[in-house]
Structures are given as structure tokens and as C-alpha cells.
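> compute the structure for the input listed below.
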Amino acid sequence: MVDVTQTTEAQDAARDVAAEVPADAQEPQVAGRTEGRIHRAWYVAAVTFVTILGAAAFRALPGLLIDPLHQEFHWSRGTIGFAVSVNLALYGLTAPFAAALMDRFGIRRVVALALTVIAIGTGLTLWMTAAWQLILYWGVLVGLGSGSMALAFAATVTNRWFTEKRGLVTGILTAAGASGQLVFLPLLSWMVTEHGWHPAAITVALTALAVVPFVWLLLRDHPADVGLAPYGAEEFVPKPPPAVGAARRTVKVLFSAARTGPFWLLAGTFAICGASTNGLIQTHFVPAAHDHGMPMQAAASLLAVIGVADVAGTIFSGWLTDRFDSRRLLAAYYSLRGISLLFLPMLLVQGAGDVRPPMIFFIVFYGLDWVATVPPTLALCREHYGEDSAIVFGWVLASHQVGAAIVAFLGGVARDNFGSYDVVWYTSGALCAAAALMAVVIRKGRRAEELAVTAA
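Got it, this is the predicted structure:
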């Protein structure tokens, strides 16, 4: 016979458990069981994409300001490059702490505050009269704000909302920054050329502010907030409690990861990635092309073309990352990037100020490889560091921006002392070859080895 008392107690316990779960979460939706509806994770990814897209305006501006600020204030290119390098360094060093702060206070609060700081820092540059103010406003304030909007933001969203197609989603979100460059570079270059740099700075500040309500109203911190399981998950995942001691945890994760070889190889390769993209091309391509007689708007349009190609290249890289060995992908990306940089000085001289087909080919080729390194690098972080992968990736991203900062500064110094950027192009090409070799020797993570054994 069935014990009626035990049955009743079991039913009461089940009701108590159900009461503790949000109403929408009692029947969580998982991939393949949404009855034809699009999973909410894709809407969150779309909001994140648009947010990064709008915030990319301030990333497009520094390379356009070197010549105007040099002419107006008579500051050396090395001084202006130092302000940009502070921005890039803080962009990277803030990222791992921002990932931990998102675990503590939520994604919405951190991102909304970051956009506000960016708007304040950019707006204050309108009243600057000394170089230290440029370093403080654009270097420190915008650097801190942009660091909180770095790729660790995309990594956190991907880790929380997706268990499948993470490589593809990472590629899409990474491409958002390049898309923002595509949208804003031609407009900002036209403003700087026709009306000076002040209207461009105002546009960047207003754009950052305009994104704040969009983030606050539409972005959600975790699938459990709306009663859903992550995309691809087979069961509901409760929202973890806020993580206390964000700074302590961030530093602890760094010390733990620093005891492993893959961390230093990933950090080294990504430092070279930043040096050859944000620090080199994004900061110095426009003034370098201008040295050879190319109008600023034409050079800025070429950078926008890099943004077009980067969208396709990064998304495709995410698709490849879901299917092939990330280490081999990184080796291929860095090798091709290094080879292309060795041809750039010749293309600038032959162009003599004109935009010719070989230069367009270089721009498209370089754009396809611009941040294609992000999806496989993030995948390797997941393989080796699991739940801490977003914070570890934040530290790896810090090395990316430190590399970018060094080249942004040294590139300006090289231009002041040698009269050209040729030595910078050749050195960066050699560094990319070293990064390809470093990528090859990264060992497989424990998770990848377990999946290989299971598949066998």
C-alpha cells in the first residue's frame, strides 16, 4: 500500500521548491524546446551588439585627433600618443575588474556607469588647454569607462546566456566594435576635416549618453531573471548570488592563472594582437597615410572598410572556432597578419596619396584578420580556466591593450625621430611571426582533452 502521509509530504515539498523558482522559470525553455520561438538569449545578444556598436564611437576618434591636436596645441605626436597609450592600457587593465564587478553588481549597472564616465571624459576635452588634461580626460576617464565596456563584457554575456554556439556569438559581439568603427569613422573624419575636432568630441559624448537608457531598459543580467535556461542548456540554471570581494577575486584568479603556461602564451600572443591593431593601425594609419599625401577622409574611409571586413572575418572566425583547433587558427591568423604588414610601407609609397587597388586589397585582407583572434583566444581561456574564464580573458585582454599602448606611444616617438612609420610596420610584422609560433605551443585544455576522449 502507498503511505498517504509520505505522499502528501512529498507533494508539499515539491510545491515549496516550485514556489522558490520564478513563475516563468518553472518550465524553463531550452534550445530545441521553444516551440518555434526565438530564445531570449538572442535578443540579449542583439542588445549587447547594439550597445558595443554605439560605444564604439569613442574608439574611432583618437587616430583622427593626432594631427589636429598637434596643429592646434603644438603638442608632439609622442605626447598625444602617450595619452592614447594611457587610454589603451587602462582599457585593458580595467577589463578583468569589470568582469568581476558584473558578477557583483550586475551587467546593467556596470555598463550604464561606464558609458556615463565615457561621456563625461570626452565632454571635458572640449575645455582642455594643457597636455595633462588630455591625458586625464581622454586617457584616464575614457580609458576606465571603455575598459568596463571591453570584450570581457561580451565574454560575460556569452558565458551566462549561451552553452551552445559560443564561438559564433563571441564572433558576432566582437564584430560590433568594428561595425561601430564603420558607422562613425567617416562621419567623425568629415567633422574633423570640415569643422574641427570639437564637434566630433561632442558627437562621441552624446552617443555614449544615448546608449545608457537603452542598456538600462533592455539588457538583462542572467537567464534566470526572465525564467529561462541558457541557450542550449538541458536544465534551468539558477542565478548565482552576487559575488563579494570582486577586486580580491580578480587578483586571486590572476595569481592562479599566472602559475600556468597557457596563460602567459595567450597573454603574449594577445599583446602582439593589440600592438598590431589598436596600437598600430587604428592609431597611426591615418597620420601615416596623410604623410604620403592621402586626405584624412580617404584614410578614415579605409579604416571603415577594415570595419566592414572585420565583421565578416570575426563572425567566420567564431564559426571556425566551434569546429577547428583554436591554436592552429591563431597561428594562421598571426602569420597572415605579419606578412601583410611587411608590404604596407611599399603600398603607401606607391600610392602617393591615391587609394589604389593594392591598398584596398591590403585593407580588406587586414580587416578580415583584425580581431579574428578573439573567438579562438576566448575558447582557449574556457578550455583551461572554466568558470573563471571571463576574468582570465579580462587579464589576457589587459595584455592586449598594454601591447597596444606601447606601440601607440612608440609609434608616435618613431615618427617624431625618424620622420616615418616604416620601422614600426616592420617590427610589428616580426612580432606577429613570433605570436604564430607561440600559439602553436599552447597545450590543449583539460576540457578539450575530455571531449576528445569522449568522442573517441
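> please count neighbours and contacts with C-alpha atoms only from this point.
Noted.
> quick one: contacts for residue 416?
76-78 (CA atoms under 8 Å, 6 or more residues apart in numbering).
> list just the nearest of these to residue 284.
Taking CA to CA as the measure, residue 284 sits nearest to residue 77 out of these, at 10.2 Å.
> excluding its backbone neighbours, what's nearest the closest one?
Counting by CA to CA, 6 or more residues apart in numbering, residue 77 lies nearest to residue 412, which is 5.1 Å off, once chain neighbours are set aside.
> for the one you found, give its distance to residue 66.
9 Å (CA to CA, to the nearest Å).
> now do the contacts for the residue nearest to residue 77.
77-81, 284 are the contacts of residue 412 under CA under 8 Å, 6+ apart.
> so how far is residue 279 from it?
Distance from residue 412 to residue 279, counting by CA to CA: 10 Å.
> ditto for residue 427
For residue 427 relative to residue 279 (CA to CA), the value is 13 Å.
> please name the residues that touch residue 70.
Residue 70 sits next to 76-77, 80 when contact means CA under 8 Å, 6+ apart.
> returning to what we had before: now do the shared contacts for residue 412 and residue 66.
Common contacts of residue 412 and residue 66 (CA under 8 Å, 6+ apart): 77, 80-81.
> show me those that map onto helices.
Among the shared contacts of residue 412 and residue 66, DSSP state H puts 77, 80-81 in helices.
> now distance to residue 157 and neighbour count too, for the residues you listed, in JSON lines please.
Formatted as JSON lines, those follow (distance: CA to CA, whole Å; neighbours: other CA atoms under 10 Å):
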{"residue": "77", "distance to residue 157": "38", "neighbour count": "23"}
{"residue": "80", "distance to residue 157": "34", "neighbour count": "25"}
{"residue": "81", "distance to residue 157": "32", "neighbour count": "27"}
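> against which helices or strands is the helix or strand in which residue 160 is found packed?
Assigning secondary structure by DSSP states H and E places residue 160 in helix 151-161. When contacts are defined as 3 or more CA pairs under 8 Å, 6 or more residues apart in numbering; DSSP states H and E, helix 151-161 packs onto helix 40-55, helix 77-105, helix 166-195, helix 389-418.
> report the buried residues of the following helix or strand past the last one.
Meaning helix 389-418. Following helix 389-418 in sequence order, the next helix or strand is helix 422-440 (DSSP H and E). Neighbour counts using 16 or more other CA atoms under 10 Å place 422, 424-426, 428-440 of helix 422-440 among the buried residues.
> just to revisit the earlier point, a markdown table for the contacts of residue 70, including distance to residue 216?
Shown next, in a markdown table, are these (distance: CA to CA, whole Å):
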| residue | distance to residue 216 |
| --- | --- |
| 76 | 41 |
| 77 | 39 |
| 80 | 34 |
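> next helix or strand past the strand or helix carrying residue 198?
Using DSSP H and E, the secondary-structure element containing residue 198 is helix 197-218. Per DSSP H and E, the first helix or strand lying C-terminal to helix 197-218 is helix 246-257.
> any idea how far that next one is from the chain center?
Computed by CA atoms, centre = their mean, to the nearest Å, the chain-centroid distance of helix 246-257 equals 20 Å.
> please give me the structure for this one as well, since I'd like to look at both together:
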Amino acid sequence: MTSPTPYRWIIVGLTLVNQGISIGILVYSFALFVVPWLETFGISRGEIMVAIFLMQLLGGLISPLMGRFMDLYSMRWLIVGGAIAMSTGLFLSSWASDYWQIIALHGLLLPLGMALCGTLSSQTLVGKWFTQGRGLAIGVSAAGTSIGGFVFPLITAELLGQVDWRTTLQILAAFTIAVMVPLNLWVLRIPPPDVELLLDAPEPLPHERQWAASDILTTRMFWIPIAGLLPMNISFAAIQFNLGAYVADLGFSQTTAAQLISIGALSMIVGKFTFGGLCDHVDHRFLFWIMALSLTGALLLYQGSPGYSALVAAAVLHGISTGGVMPMIGNVYAARFGTLSFGKVLGFVNMFTMMGSFGSLASGWLFDLTGSYDVVFWLLLLIQIPSVTIMFWLPPVPAKRIVA
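Okay, here's the model as predicted:
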């Protein structure tokens, strides 16, 4: 049998690719299609945001079921199925004659692609292959979303400058299926090792247990991190998916929007490595408070009519803060619930944190009502207050789960 120690880092590399493609296209590149869709379909910004809101919301709602499947069945075929669903959804979107068709595909096929190829499957894979050094591994894995967020907006912006949005979607669909299907079939031909083989040092194995859904949903270990991190997800959705329209209002081009998205994505890589590595050694509450402080700085910079330098600084601070969310989620829950039910636990987590996608819809509606995004930024600042406060009561990591 292949030794789990080196091969598990190949698994981390695979999750980098999976998240880079799925999140880079479905999440980070969405903002660049907003202006072309506004012109093609003649609808409001609030209506445009229904598609991304629905994809994230339904992706979250199916996450508990998908997480359960990941604990029970071959992740190889689940991820391949997700890649096919994503590619098909992108291709069919390119043929849409009315915006409701794009909304339907964002509610049917694309949530499957995001759930089965994105963060849920990637963190579950890493959780099944790692016990020691899990914080660093999750941080490295989570960087895949930011790498995708850096690369694909630039590619998408270039494609949109050369061809129309329909052809751009067809190219992205072809790339998705050509890369993800064969790669996952090959790498995931080797299943995760038994949990005893995950140790790479002669230390006792942390106590593991199977968590029932009722036990998961009735412990504060589950709810407090959600209450703390949900506002950050709301802020990410509110800013990320409206960024193309926001910078257009400020007089900048969509090339500038793509640059800001990519700068934010690079900053998220810094956040993911930093917070992921520190999760093994530092109180999770302190790390969260640092993330909240960085987000506050970004929201203040976005206010009013910022120039290019202020927008870049805001993108950096926003990227660092939201970059820590995924490694924090993976480490906070793996450290407190273990690995045997990690897919199930993370599925429930995603179901609730994906409600942050409401931020994209609400911000679009608020702009339609007020003609400005400033009220959005002030509201995002206000909801940080209860989230920062509630994290004080986060239970510590059980002594038997300290595996760094």
C-alpha cells in the first residue's frame, strides 16, 4: 500500500486544483458576468444577484446530505459527478435566452458542482488524510480557492474582452471537464487510510466517535463558530459579487474589477496560510478577532468614493480576513469533533454558513433602493459586533484533540 505520509500531500494538491477551478469560476468570476448580463437581459442588480444567492443557498442546503455521502461512499465518483454537473451547468447557461434560465441552472446543477468539487469535499478529504499537522494542511488546501480567485477572473476578463459571454462560458465548461474528471479519477484511485495510519508520530490516537445529527446540532461547539463566522461570509458575498458593478459606479473598468478580485484572492492565500498554520498553536478565538479587525478596516476603506489605492488596500485587508474563514472552519470543527464524522459535521456547517450568500442579494436590493453601496458597508460593520462578542464563549479544544 502507498504510504499515507507522502501521498496525503498529493491529496492536498488535488484539493488545490479542485477548489481553484470550481470556486474560481463559480464564485470569483461571477462578478465579471454581471455587467454583460445587465446589458443582455435588461434587469436590475437585485435580480442579477438571485442566481448567485440561489447557488450558494442550495449548495449549503444540500451540504449535510453530500457530507453524509462523503462519509459513506467513494469520494472519487462524487467529485467526478460534481465536475460533470458544473461543466454541464456552465455550458447550458451559455445558451440562455432569458435570465430565469440562468437562475434555474444556478439552482439545479451548479450547486452540485460547488458542493461536490469545492470546499466541502476538499476539507473532508484533508480531514480524512490528516490528524497531525491538520491546520497547515487545511490552510494549504484552502489556498486553492484563492489561487482560483486570482487566476480565473483574469482569464475570464481576457476572454470577455476577446469573445462574448456565451463563448466564455463554453470555454470554461470545456476546461472544467477536461481537467477535473481525469485528474480526480487518477489521484483518488487510492482511498484514505484507516484512521490509525494517519499518525506520523508515536503519540496516542485522539479519541474518535461517531456524532449523531442530534448531538451535533445541540452542542454550543457547533453553533458558536457559525455565529462568529457567518457575518464574515455575509460580508464576502455582499462585496465579492457586486464588485464589478461597484467599481463601474466609481468610474473604473471591468479590468480594474478583475485586478481587485485577483489582489483580494492573493491576500486570501496569505490569510489561509497564516491562520491555517496558527490554528495548530494559537487560541482560535484570538485568530478570529484578528480576522474581524482586518475586515473592519476593509469596510471603512470601501466607504464613500475611494480611489484606486484605497480600493487595493481594502481588497488586501478583505482578502486577509476572509481568507482565514475556511481554515478556521476546518480546524475549529475537526479539533472539537474529530475525523470520523467530519463530512457530516462540515455538511451541517456549510448549510448554515452558506446562508451568508444572502449578503449578495441584500446588497443588490439595497443599492436598487438607495443608489449607493455605503449603507451596505455600514450594516456589515454593525453585524461584526455580536459575532466578535459571542466568540468569547467558544469552548477550548479538548486536551485529547491537541495533535499539533
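> on that earlier part again, with the second structure superposed, average distance for the helix holding residue 160 of the first structure?
Relative to the matching residues in the second structure, helix 151-161 of the first structure has an average distance of 1.7 Å after the fit, by mean CA distance after the TM-score superposition for the first structure.
> and that helix, which stretch of the second structure?
Using TM-score structural alignment, helix 151-161 of the first structure lines up with residues 119-129 of the second structure.
> give me the contact list for the matching stretch.
In contact with stretch 119-129 of the second structure (CA under 8 Å, 6+ apart) are residues 4, 8, 11-12, 15, 18-19, 63, 67, 70, 75, 79, 115, 134, 137-138, 141-142, 192-193, 195, 198, 326, 330, 334, 339-340, 342-343, 346-347, 350.
> centroid-nearest residue for the second structure?
Central residue of the second structure (CA atoms, centre = their mean): residue 119, 5.8 Å from the mean position.
> quick check: that one vs residue 76 of the second structure, distance?
15 Å.
> could you do residue 56 of the second structure as well?
In this structure, residue 56 of the second structure and residue 76 of the second structure are 23 Å apart, going by CA to CA.
> so the two - more neighbours on which side?
residue 56 (27 against 18; other CA atoms under 10 Å).
> what does the more buried one correspond to in the first structure?
Counting by TM-score structural alignment, residue 56 of the second structure corresponds to residue 88 in the first structure.
> residue contacts, that match?
139, 143, 279, 401-402, 404-405.
> at 7 Å what do you get?
Going by CA atoms under 7 Å, 6 or more residues apart in numbering, residue 88 of the first structure touches 143, 401-402, 404-405.
> need the residues you listed in CSV with distance to residue 61 of the first structure, can you?
Shown next, in CSV, are these (distance: CA to CA, whole Å):
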residue, distance to residue 61 of the first structure
143, 13
401, 17
402, 19
404, 15
405, 15
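> ok, those residues in the second structure: which stay?
On the basis of both residues aligned by TM-score structural alignment, their matches' CA atoms under 7 Å, what survives of the contacts of residue 88 of the first structure in the second structure is 143, 401, 404.
> can you put these in TSV and add neighbour count and distance to residue 305 of the first structure?
Shown next, in TSV, are those (neighbours: other CA atoms under 10 Å; distance: CA to CA, whole Å):
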residue	neighbour count	distance to residue 305 of the first structure
143	31	25
401	32	22
404	33	21
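> which residue lines up with the residue nearest to residue 77 of the first structure in the second structure?
Here residue 412 of the first structure is matched to residue 364 in the second structure, going by TM-score structural alignment.
> state the distance from its match to residue 246 of the second structure.
Distance from residue 364 of the second structure to residue 246 of the second structure, by CA to CA: 10 Å.
> and residue 426 of the first structure, what pairs with it in the second structure?
By TM-score structural alignment, residue 426 of the first structure lines up with residue 378 in the second structure.
> could you find the closest non-adjacent residue to that match?
Per CA to CA, 6+ apart, closest to residue 378 of the second structure is residue 299, 7.7 Å.
> one more: residue 448 of the first structure?
That would be residue 383: by CA to CA, 6+ apart, it lies 6.1 Å from residue 448 of the first structure.
> got a list of what that neighbour touches?
445-448.
> could you measure from the residue nearest to residue 24 of the first structure when sequence neighbours are not counted over to residue 39 of the first structure?
In this structure, residue 24 of the first structure finds its nearest non-sequential neighbour in residue 227, 4.3 Å apart by CA to CA, 6+ apart. Applying CA to CA, the value for residue 227 of the first structure to residue 39 of the first structure is 12 Å.
> could you do residue 398 of the first structure as well?
32 Å.
> compare the two (neighbour count), which wins?
Using other CA under 10 Å, the more surrounded residue of residue 398 of the first structure and residue 39 is residue 398, with 27 against 21.
> alignment lookup: the more buried one to the second structure.
In the second structure, residue 398 of the first structure lands on residue 351 (TM-score structural alignment).
> one step back: ok, the residue nearest to residue 77 of the first structure to residue 310 of the first structure distance?
25 Å.
> repeat that for residue 51 of the first structure.
Note on residue 51 of the first structure: its distance to residue 310 of the first structure, by CA to CA, is 18 Å.
> who's more crowded, the two?
Counted by other CA under 10 Å, residue 51 of the first structure and residue 310 do not tie: residue 310 has more neighbours, with 30 against 26.
> ok, that one - contacts?
Per CA under 7 Å, 6+ apart, neighbours of residue 310 of the first structure: 175, 178, 367-371.
> just the buried ones from the contacts of stretch 119-129 of the second structure?
Buried among the contacts of stretch 119-129 of the second structure (16+ other CA under 10 Å): 4, 8, 11-12, 15, 18-19, 63, 67, 70, 75, 79, 115, 134, 137-138, 141-142, 192-193, 198, 326, 330, 334, 339-340, 342-343, 346-347, 350.
> and residue 397 of the second structure, how many neighbours?
Using other CA under 10 Å, residue 397 of the second structure has 17 neighbouring residues.
> ok, it touching residue 336?
Yes - using CA atoms under 7 Å, residue 397 of the second structure is in contact with residue 336, at 5.8 Å.
> shared neighbours of these two, anything?
Contact criterion CA under 7 Å, 6+ apart; residues shared by residue 397 of the second structure and residue 336: none found.
> what range in the first structure does stretch 284-298 of the second structure sit on?
Going by TM-score structural alignment, stretch 284-298 of the second structure sits over residues 326-340 in the first structure.
> same question, stretch 78-98 of the second structure
Under TM-score structural alignment, the match for stretch 78-98 of the second structure is residues 110-130.
> what are the contacting residues of that stretch?
Contacting residues not belonging to stretch 110-130 of the first structure are listed as 102, 134, 137-138, 141-142, 145-146, 148-149, 198, 201-202, 205-206, 208-209, 212, 215-216 [CA under 7 Å, 6+ apart].
> no further questions, thank you.
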